[in-house]
Every structure is written in C-alpha cells, then in structure tokens.
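> Predicted structure and sequence below. I'll ask about it afterward.
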Amino acid sequence: MTQLVDHLIVGAGFGGLCAAIKLDEDGERDFVVIEKGGDVGGTWRDNTYPGAACDVPSQLYSFSFAPNPDWSMSYSPQPEIQAYIQRVARESGVLDRFVFDTLVADAAWDEEAQRWIVRTEGPTGTTTYAARTMIAGPGALSEPRLPEIEGIADFAGEIFHSARWHHDVDLSGKRVAVIGTGASAIQIVPEVQRLAAHLDVYQRTAPWVIPRNEHHYSDFEKFAFRHLPGVQRAVRTAVYWGREAYVPAFTRQPKLAAPARRAALKNIHGAIADPVLREKVTPTYQIGCKRILISNSYYPALAADNCDLVTDPIARVTADAIVTEDGTERPVDVLIVATGFYTTDLPMAHRVRGRGGRLMADRFAETGMAAYKGTTVPEFPNFFFLVGPNTGLGHSSMVFVIESQVQYVREALRTMRLNDYACVEPTEAAFAAWNADLQARMAPTVWSTGGCSSWYLDEHGRNTTLWPRTTFVLRRLLRSFDVKSYTVSAAHTKEHVNA
C-alpha cells in the first residue's frame, strides 16, 4: 500500500526538526519525517564519544525561536545539546508524524503523478510514500567514512569509528590508536590519554588549534536568560556578529587571521616543550584553510609520557598492530577511527532518481555536488535540500543556515499553494549562473589558496561544501522564493512553463 502525504522530510536532526516545526506552523501539517536512527538529534544523537562538545557557542547553535536559558557553558557538551533537541521536539507537538529506525531505500520522481515515490525500510517492513515534495536533511556529517588501509578489515582487536563509539569497551590499561586529528579526534584524544596505558595518535596533517575560551554560566546569568529574554537575545546577537567578523579573513584577506594564528602558536608553545613535537604539530598551511579547531587539552595530551604522535604514513594494519611506511610496527589493542564523513559524495544522492530516472549521484559526478541556492537541483522537481551543497560554514552556526533554508522552502510551498503549482524546478540557467558565481567567489578564499587539502574539496579540487560569503547575505538571498528562476507545472497537467 502506498501512503499519500503532502511532504516527506528526511532526517530528524536540526534540519528536519526545524522543517517539521515551521511547516506545522504554516498549516502544512500533512507531512511525515523519516529518520534512520531511533530518536531525534542527528549528529548529536550519534556522536557520543568522550569529550564530545560543540565548537560553536550554543547561544548561537540553537534555534532562534527556541532559546535555552539553561546552557551550562558557552560551548555545550553533547548530552546537553541532545537533550535540548529532544525537548524542542517534544514541546513542538510534531513528534506524532516522526517515523524512527527507518531508512529511505530509494526515491523516484513520478512524472505522471507529479509526486515523489519513496520506498522506506523499517522495523515493520517496507512502506511506500507518494509525496508532493521531498525535503532532505540527512546531514553532512551523518555517514562515517572509514579509511582505506590495507589489512584494516583483519584487525582482531576492537575497532570503531568516532561517530559509532563502543561504550562497552574499557580503554583502561589498553594500547590505543587514534587515526585522525580533526574536530572529533582532538576532543577524543585527551579523554583516551587519561585512560590508556599507551596512546598513538596518527596525524596526516596538523590542524590549527586555538584555545577554548570556555565560560561557565552562573545561576544569575541563567536566571537573567530565563526571566529577561532580551538579555539572551543580546548575547546571541553579540556572538553572531563576533563570528561574522571572521569572514573577511577566510574570503578576502588571510592576513586578518594573524591574531588567531598567534593564539594557535601560543597554544602550542604553552603546552609542548619538546621542539620535535612542536614542529610536528605546527601546520605548514594558512590558518583557516582547514577547519580551525578549539581545545585547551589536546596539546597537553600529546605531550604526555604515555602518548606518541605518529606522522609517518600508515602502510598497513595487521591483526594486532599498525605498521608505518618506515617499517615501524606499533602494537594496538583498540583502534579508534576518526577519519570524518562523506561530505562531498552524499550517500543519499545514490538513492534519489529525478525526472528521466537519472540518479542525483550521476548528475553530481558530472557537475560536482551542486545545487541552486544550496537547496534545489534541476531534474529533481519539488526536492529541497537542507544543509545542501555549498551551505557549510567555517566560522558560524549551521542552525542559522538551516533556519534560512527552511524559510526558503516555506516560501516555495506558499508560492505553490497560491498559484496551484504542482511542481517547481530550478532552471539549468539559474543553476549554472548561481554556481559559476559561487565558484568565482571561492577562488580567492583561504580554502582555495591556503596550501592545504581538506574535506571541503571534492575529487576535482572544487569546494562544494562551504559558503564563501557572510551568513546574512545567504539569509537575504533565501528570504523569498524567486519563482522566476524556476520552471513550474500547473497542477494535474503536464504543461511546463518558465515562471
């Protein structure tokens, strides 16, 4: 049996939850949210590793329409963020339309019915939905990427990805290896170093790490946030503009990042006395080219007697050791993989077929991962991305971007209702012009000129991940639905017109 629904939302993280709440407010209540996990939260449900916390202040990394006066500190830990998402979902009254532990197996556009036919697989078997629109918020950091290392499948000890932490594994007294030195790894390493008999950290590229200027909120501050909402709004506004001040250093003049570079170097010299280790952890590329990380405990952990930073490339993994290219074999009991996610090759794109039956992944293979305004894609009518191509940030809160994109989707749905449109699809011309301008703006940024190789770039060297301008410009561009950039179809007809 096929279930008819107006809107099918994929993902129950910040994106999917925001879409559900705002559609419900607009009277677009005929929707279903499909979530592969067992609860809301997305990234913050899955990443439960020791030390997990946000590196954007939570006053900004939260919904503008659902402030939380009870954050314990400026950079909140994972359990608090997950509890916040759960509370917002519970109080919003939309959870009755969420379907958990269910995966989108495939989705195809039915030209005759002018609907998305989406097959899902869950605990009760297969369910098929026929939806007018599909709103995809699967998350850019949702599918863990495992390294392609010879012999890793034959490792006999415990092995797991940072986003799939095995809490039943006791690390006390063990020989542990962490592969990777990204955002998750620098939070994990200090926690593991305190427990392990010995820790090896395998670094391919040194990250820039600035101090974590943590602030613990007092009871007085929490009281003010709760009873004087304007105070919390003012704090949020100050955090927002403080973050936007980073943009010129990333996009126009890298020299403006000199204070951050000095802070990062001071962070190294304050924690590490060994000149050899200092050299290993000092990046050779411009700060900002890769994601800038924050930590007060990472460098002290690397300098501890029971920790070694390994910079020789890994040659292979054996049943009980890691062998580097110089021939050194280091024994390992537990192998923790912190090698990131599929960010430039979205797994969901391999399961979605648009007009004519072409996979979205095949289109992306030709053009690079790209969308119009980070939200819509030609050949895929009524399909809306949340946190789509080139909407990522290197400086601020993705929740701000999510709210901006949801506003654009809401305006699209209002336009469709008012004009009785069955379908909206961006024109190839609008798509091409948007992405040509975007890549031209990307060329002079530190992400393109900073001398590093990062997960921001796809296999062709194109940055298909980040937004190269301020977030307030993005919000302005997404404030209303520009129907003139779309081909629209009247309801119950096959007639297509350029609006």
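That came in fine, so what should we check first?
> going forward, measure contacts between C-alpha atoms and count neighbours the same way
OK.
> What ranges does the stretch 51-200 of the chain have for its strands?
98-99, 103-110, 115-122, 125-136, 158-161, 175-179, 198-202 (DSSP state E, counting those that start in this stretch).
> Would you format the ones you listed as TSV with distance to Pro248 and mean neighbour count included?
Listed next are the strands of the stretch 51-200 of the chain as TSV, based on distance: least, C-alpha to C-alpha, whole Å; neighbours: other C-alpha atoms under 10 Å:
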stretch	distance to Pro248	mean neighbour count
strand 98-99	41	20
strand 103-110	40	20
strand 115-122	41	21
strand 125-136	31	21
strand 158-161	35	17
strand 175-179	33	24
strand 198-202	33	24
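> Which among those is found nearest to Ala224?
Nearest to Ala224, of all these, is strand 98-99, at 34.3 Å by C-alpha to C-alpha.
> Out of the strands of the stretch 51-200 of the chain, which is closest to Val387?
Checking the strands of the stretch 51-200 of the chain against Val387 by C-alpha to C-alpha gives strand 125-136 as the closest, at 8.7 Å.
> any idea of the angle the closest one forms with strand 103-110?
70 degrees (axes from the mean of the first three to the mean of the last three C-alpha atoms, to 10 degrees).
> Next one for the comparison:
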Amino acid sequence: MTQSHVSAERDKRLKKDGLAQYANFREQELRNLAKDPWFLITGAGLNGLHYAGRLIEAGFSSKDIVLVDVAGRFGGTWYWNRYPGLMCDVEGYCYLPFLEETGYMPKHKYSYGAEIRNQIERAASHYGMSGQFCTKVDSQVWDDDLKHWTVRMTRTTGKTPESESLTVYADFVFVAAGFLAFPKIPKLPGWKVFSEHKHAFHTSRWDYNYTGGSQSKPDLTNLKGKRVAVVGIGATAVQVVPELAEWAAHVYVIQRTPTYVGPRNQKSTVEKEWENVAGEKGWQHKRRTNLNAYMSNSTSGQGPDLIQDGWTQAPALCGFLGSRDMTVTSDQMLDHIKALHEIDYPRTEFLRKHVEKEVENKEVAEKLKPWYGSWCKRPAFNDDYLQSFNKPNVTLIDTNGRGLDEFSENGIIFEGNEYEIDVVVLATGFVVTNFLDPAEKIDGLLLGRNGVSVSDYWKEEDSNVLFGVAMPKFPNLLGRLGRGSGSSYNFTSMLEVDAKLIAHVIKKAYEQAEPGQKVVVEASEEGAEEWSNEVAKRAAFFGALLQCTPGWYTLEGAALQTESMDDKTFVAKNAPWGSGPVDFQERIEAYIAAGSLRSFTVKLVG
C-alpha cells in the first residue's frame, strides 16, 4: 500500500463540514430529586459510577451523592444500547467496572450488553448510590458569594407531556456525560420523504416493536420478508449485520470506509481459569495496566501479555493512544509515521488475509479490505460479520468513500441506482463528546466565577485544563473534560485513574477544613498552564492521525483541516496525553502518593 494511495483515499472522504454533516439527536426522560446534594454528578453511566464509587471509598457518604441522568436507570450508553449482538470487544475482565469490589465473575471473556448493564447496576447497589433518573440538567451556575453551584433541572413522569422545573444547590458538580452520549445521524437529501413512507431507527434506540424480539431473546421475526439497509460500517454494524442477516429477506450494508475486523475468539469463563485471573488483590488494576501497555506499545517492564488478543497484538494502535516508550518531536514526524507503518504492517496484512480467507467473493473481499493505518479507525472483532457476506441475502454497497447520494420514497439511491428497502438501521455511532466543551457534554448552560461561560473559555487561546479534570475559573467543578488526559480503548481504565485523582483532591482539601467550613477547590492558573505545556510537548505523537480518513477520531475530518499556527498550537495543548495511558496513569498515581494538592488552590470558608 503506497503512501500516495493512502492520501488519495483519505482526501476523497474528507468533507469540510466535519461533524456538521450529522443532525442533532437529544432525548429527555425525567423523574425526581429528594434534597440538595453535596456532590451532584451529571451522568449515571460508567463515568459517573466511577466518580461516586471512589468518593464513597474516600470516606464520603453515598447519601450526599446524587447522579442525574436523562435515562431511566444507571448505565449510560449501555442503558440506551440494546441492539441484537451488542457486546464489548475489549476483554470484560478489564472493561467491566468494580469486578474486584463486587466479587463478580463475568460469564465470557468478552461481555454482552445486558451483562455489562447488570454489572453497572450491581456496582451502584454495592456502593448504595442514588440516581435521579429521567431528569435533564439545564444549567449549572457558580455562586461565588454562597460558594455553591445552583443547578436547574427539568423532570417529567414520562406519562404526560407536562414537565416540572427543579432547582438544587450543590457544593461540587461533576461532568460525567460520557463520550458516547448523542447518537449521530447523517444529513442526506430525501430523508423527510423517506421517513414518511418507510421506517428508520438508530441502533442505540433499537425498535424491537418493529423488528420483533428483545435484547434477551433477539429473534427478529418481524423482519421476515423485509429489506433492510444498514448505514455505517463500524463496530456496531459489525455486531448487528450478522443478526439481521439471520432474519431479514435482504440486507444491504452501506460502506464508506472498510473497518479492520479481526477474529473475536469468544469463550466462556471457566471458574478454575478465573482463579488464575482474579486470584490476588489488585488483579484488575494490574490487568488493565498490562492491557494498556500492550495497546500503546509501552511494554517495557510490564512482563508477558496477559490478554493475548487483537488489541494487544497491534502495537501501532499507539498512533491514537500515545506511547511511553516512543517520543516524537515535530521534526521527527516523517520518521515517526514510517515507524508506525512498519510495526503496523504485520497486523494489518494479517487482517487483510483474514478477509480473503472468510469472504468467498473476491470482488467483495477486496472492497472489505482496509488500507489505512490501524490507529486511524477503531478496529472491530467478530466471528460472524465477514462470513455474512457469503450469504445470498447480504449485499455490500461500497460507496468508495462518499456515502449514499440520497434517500427516496422507496429506499436509498447511490450512483443513480435505487435500492428498494423497508427499513434503515442507522449504525452511525455517536458524536464523540471528548472534543466538546463541558456545557455541550451535558447539553446545558455552565457558568463559572463571574459568570464566565465554559463554552467561551473553552475557545480561548489561553484556556488550560489541569490533569484533564479541572479548570481555572470553575471552582468545585471536576470531571473528565476531554483535554490533556490519558486515552485507552479500555475506557474504564482511564475513568478509574480520573476518579481516584478527583477523590484524592476532594479528600485532601477537606482534611484542611474545620467542621462546618465550606471547601472551594480550583485548578491554579499556573498549574493548569504547566500541565497544558507538557501536553503540547507530546502532541506531535498524534501527527500520524493527519493521514487518516474522516471518522470520529478526527471529528469527521474537521480536525484534519487545521492550518494556522495559532490553531495548531491550540490543538496541541488540548490534545490527549501523548505519552500514552500507562505514563499518564503512573504520573497521576505518583501525584496521589505524594499526598499534596500541588497545582490546585484550596480556600476554606466559614
């Protein structure tokens, strides 16, 4: 695969409108709030679960913590996503939260959606967490006189269109909206007329009333005789297509850019083997660290690969995650990209050969072969997806990087050909909120000291974030803010690092206070700037992403079109941590072990 070919494929997929090519998609379902909380966490998914759990372990009462979410229960993206075939392709022993604390043994090496949601509920129950569900946070405003946040919310029973406004006051607020919160819907001509005559839904809101079946028993009997189009080719589509192919009369798979799909090699958890996995204290932390080390090509001092799967056998994934064992400066960029391709080739060539092995039609197989670096697009793992294209009722529509032309009254149109369909399944993923400002993450207003809007602050050239979890001008506001923090395909491992850091900061601050005193914690200007400068020094590592095709890694291409030096400097200091997840974790753990609150300011009031 030549570099000119990679660049040409990237360029034809690049659109100037980036994320603007997708329509907005928000939902509200509401319930009740009992009293003013000490800690109010916006988001009751994995993010919020970790913050609450580590606060409770730090000695704070679960009665003083409330998690607010528009969903009906705990779970976040795992609450909303219930599509057939749903699973996490990161090893469940590493991904599932609080396994050691709850003593739970996952049923399989790779956990299915219902089990993940159940473990989230189990962990919430274990810690006695309180959730305020079906409630949307509309605004959070800091009151510098009273030293608390005024939080306005909207709730409704869901049984009537009427809603009720609520106002509560919290000492601390947390941004925990997760990074896969808002489904992404493509904007295409003809959608209105299509939707008036046909059916469509997003995979995160799977319509079992239409398809038949349920998450626990996904027999999609209502699809017999139906023609289905699946728009999208990422990890979700890879899981959904085999399920649809079992039931629908015909399935059209709409591909813009092929995904690397490796073997999943699923297996049940055997109790004796589990004893070897979970036999010592701290096993999950150790296993997560080992996984992150091999994912990010940071294996020095890590010992053998404990996971041994497609994630740990693809060292060039560090092109997206960063690496402790590889340093890059801007003048080394070409050598860096060359080195990534060299360590990437054995894995990507294996996966291209895997396509040839599994797909009988050579022309279809060729279209399903990715060509780009494995760090450019999230890989997928499935034992049934590629084989689906051997079935007579499955057709690949490869749009050669462009996407569909439009919808029609009867179906979809590409290159002048109309394909009659009955239903469109949008496997188009989510708007990745890692890149949004905290107000956008929660879909509400967020004002700090002196009425400073976080949305405005986020755009300022001199804005800075400390450790990825705190900002100057926004006292007692904490959470994963999407800048300057560690990245991992095993997202829960980084949430754990953030949560332990936040719990440490709050606990150490209260240790300075007398009973009855209010505590105000804030990232110092100097500390946040120092950390942002360290982030910027490492940002060149991610230069290989500039070769990538549009996708959620690159804001659908918007991040690839940064041209001015000021823009590049701004992007650099607001990048993820370029030395990778293991280095980030080690630095945060060393900070906690030191026992100080360096780079934070603490004020005691009353």
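Great, that's in hand. All values reported here derive from a predicted model rather than from experimental measurement.
> okay if I get the strands of the stretch 51-200 of structure 1 as JSON lines plus distance to Leu478 of structure 1?
Converted to JSON lines, the strands of the stretch 51-200 of structure 1 look like this (distance: least, C-alpha to C-alpha, whole Å):
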{"stretch": "strand 98-99", "distance to Leu478 of structure 1": "26"}
{"stretch": "strand 103-110", "distance to Leu478 of structure 1": "25"}
{"stretch": "strand 115-122", "distance to Leu478 of structure 1": "24"}
{"stretch": "strand 125-136", "distance to Leu478 of structure 1": "16"}
{"stretch": "strand 158-161", "distance to Leu478 of structure 1": "36"}
{"stretch": "strand 175-179", "distance to Leu478 of structure 1": "39"}
{"stretch": "strand 198-202", "distance to Leu478 of structure 1": "41"}
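> Glu534 of structure 2 pairs with which position in structure 1?
Aligned counterpart of Glu534 of structure 2 in structure 1: Asp437 (TM-score structural alignment).
> give me the number of residues near that match?
By the criterion of other C-alpha atoms under 10 Å, Asp437 of structure 1 has 10 neighbours.
> next one: the one 5 residues further on
By the measure other C-alpha under 10 Å, the count of residues near Met442 of structure 1 is 23.
> all strands of the stretch 251-400 of structure 1, in order?
Counting by DSSP E, counting those that start in this stretch, the strands of the stretch 251-400 of structure 1 are 293-294, 307-310, 314-317, 321-324, 329-331, 334-337, 352-353, 383-385.
> Which stretch of structure 2 is the fifth one matched to in the alignment?
Yep, that's strand 329-331 of structure 1 we're talking about. Against structure 2, strand 329-331 of structure 1 falls on residues 418-420 (TM-score structural alignment).
> Contact partners for Ile322 of structure 1?
Contact partners of Ile322 of structure 1, counting by C-alpha atoms under 8 Å, 6 or more residues apart in numbering, are 314-316, 329-332.
> switch the cut-off to 7 Å
316, 329-332 (C-alpha atoms under 7 Å, 6 or more residues apart in numbering).
> Please work out which of the strands of the stretch 251-400 of structure 1 is packed deepest.
strand 383-385 (a mean of 25; mean count of other C-alpha atoms under 10 Å).
> Which elements pack onto that strand?
strand 125-136 (3 or more C-alpha pairs under 7 Å, 6 or more residues apart in numbering; DSSP states H and E).
> report the angle between the axes of the strand it packs on and strand 115-122?
Using the same axes, to 10 degrees: strand 125-136 of structure 1 against strand 115-122 is 130 degrees.
> now strand 125-136 of structure 1, how far from the chain's geometric center?
23 Å (C-alpha atoms, centre = their mean, to the nearest Å).
> Give me the residues contacting that strand.
1-11, 114-121, 382-386.
> Dump the strands of the stretch 251-400 of structure 1 to a markdown table, plus distance to Arg45 of structure 1.
Listed next are those as a markdown table, based on distance: least, C-alpha to C-alpha, whole Å:
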| stretch | distance to Arg45 of structure 1 |
| --- | --- |
| strand 293-294 | 21 |
| strand 307-310 | 29 |
| strand 314-317 | 30 |
| strand 321-324 | 31 |
| strand 329-331 | 32 |
| strand 334-337 | 18 |
| strand 352-353 | 25 |
| strand 383-385 | 21 |
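> where do the helices sit along the stretch 251-400 of structure 2?
271-277, 283-295, 318-321, 333-358, 362-367, 385-388 (DSSP state H, counting those that start in this stretch).
> The ones you listed: which one's closest to Phe201 of structure 2?
helix 385-388 (20.8 Å).
> Which positions in structure 1 sit opposite that closest one in the alignment?
Using TM-score structural alignment, helix 385-388 of structure 2 pairs with 298-301 in structure 1.
> before we move on, back to that, looking at the contacts of Ile322 of structure 1, which one is closest to Thr344 of structure 1?
Arg316 (25.7 Å).
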